[in-house]
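Novice: return a 3D structure for these sequence lines:
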Amino acid sequence: MYHVHLPKLERMGLIEPNGNWYDIRRGPRFDDIEPLLRVIDDHRKKLPGDVL
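Specialist: Prediction:
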């Protein structure tokens, strides 16, 4: 399996692989986007289609 988005998120410091790409943890800059993820989660039923 080839991952496209995970390496980008890693370069941004948002995630870190924990030995492999099947076990991922929060990166050092994850806190920067956590408020956005909370807003998305809070409004997931208003999003179009099967986004989440």
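
Novice: only C-alpha atoms for contact and neighbour calcs from this point on.
Specialist: Fine.

Novice: and the residue nearest to Val51 when sequence neighbours are not counted, how far from Trp21?
Specialist: Spatial nearest neighbour of Val51, chain neighbours left out: Arg44 (7.8 Å); criterion: CA to CA, 6 or more residues apart in numbering. To Trp21, Arg44 is 26 Å away according to CA to CA, to the nearest Å.

Novice: now for Leu9: which residues touch it?
Specialist: Leu9 sits next to Ile15 when contact means CA atoms under 8 Å, 6 or more residues apart in numbering.

Novice: and it, what element?
Specialist: Assessed by DSSP states H and E, Leu9 sits inside helix 5-11.

Novice: end to end, how far does stretch 1-14 reach?
Specialist: Using CA to CA, one end of stretch 1-14 lies 21 Å from the other.

Novice: I have a second one here; can you model it like the first so I can compare?
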Amino acid sequence: MLGASSVFELLAADYRRQILLTLCDSEHIEVPDAILMRGARHGQSPAMATSGTTADSTVTIELYHTHLPKLAQAGLIEWDRDAGVVSRGPEFEQIRPMICLLAENEECVPGDLV
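Specialist: As a prediction, this is how the structure comes out:
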């Protein structure tokens, strides 16, 4: 079971939050396309909304070497590296209420949390 500090540490990074928010709506996503599209839809940082640029390459590197491994290690996602697909992990339901609460209260949440 994840403690509160661990959950907040995992949610601290924009890309990890976006992955988890996207998985609330979909059982699996292709990475990084789903993250980039969600960022563009929500008017978030330029790195999330760009495609085919250096920023896009940087995002992909960060996802594959930092964010996805952390989420997988916590059991929040299952990551098929070969297929480039992420799905809900065995521990995802532990944090789902918190993620849904963020999504449902997007207009009340400060900054770019959602």
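
Novice: superposed, how do the two chains score by TM?
Specialist: In this superposition the chains share a TM-score of 0.78, using TM-score structural alignment, normalised by the length of the first structure; 52 aligned residues with a CA RMSD of 1.9 Å.

Novice: what range does the helix holding Leu9 of the first structure cover in the second structure?
Specialist: Aligning helix 5-11 of the first structure against the second structure (TM-score structural alignment) gives residues 67-73.

Novice: and the matching stretch, which residues are buried?
Specialist: The neighbour-count check on stretch 67-73 of the second structure (16 or more other CA atoms under 10 Å) flags His67, Leu68, Pro69, Lys70, Leu71, Ala72 as buried.

Novice: the helix holding Leu9 of the first structure vs the second structure, average offset?
Specialist: The superposed helix 5-11 of the first structure is, by mean CA distance after the TM-score superposition for the first structure, a mean 0.8 Å from where its aligned residues fall in the second structure.

Novice: for the first structure, just list every one of the helices.
Specialist: Applying DSSP state H to the first structure gives helices spanning 5-11, 34-42.

Novice: quick revisit: where's the counterpart of the residue nearest to Val51 of the first structure in the second structure relative to Asp82 of the second structure, distance?
Specialist: Using TM-score structural alignment, the partner of Arg44 of the first structure in the second structure is Glu106. According to CA to CA, Glu106 of the second structure and Asp82 of the second structure sit 33 Å apart.

Novice: more neighbours: which of these two?
Specialist: Glu106 (14 against 6; other CA atoms under 10 Å).

Novice: my guess is that one meets Val114, correct?
Specialist: Yes. Between Glu106 of the second structure and Val114 there is a contact at 6.0 Å, judged by CA atoms under 8 Å.

Novice: what about stretch 54-74 of the second structure, how long is it end to end?
Specialist: Using CA to CA, the two ends of stretch 54-74 of the second structure sit 29 Å apart.
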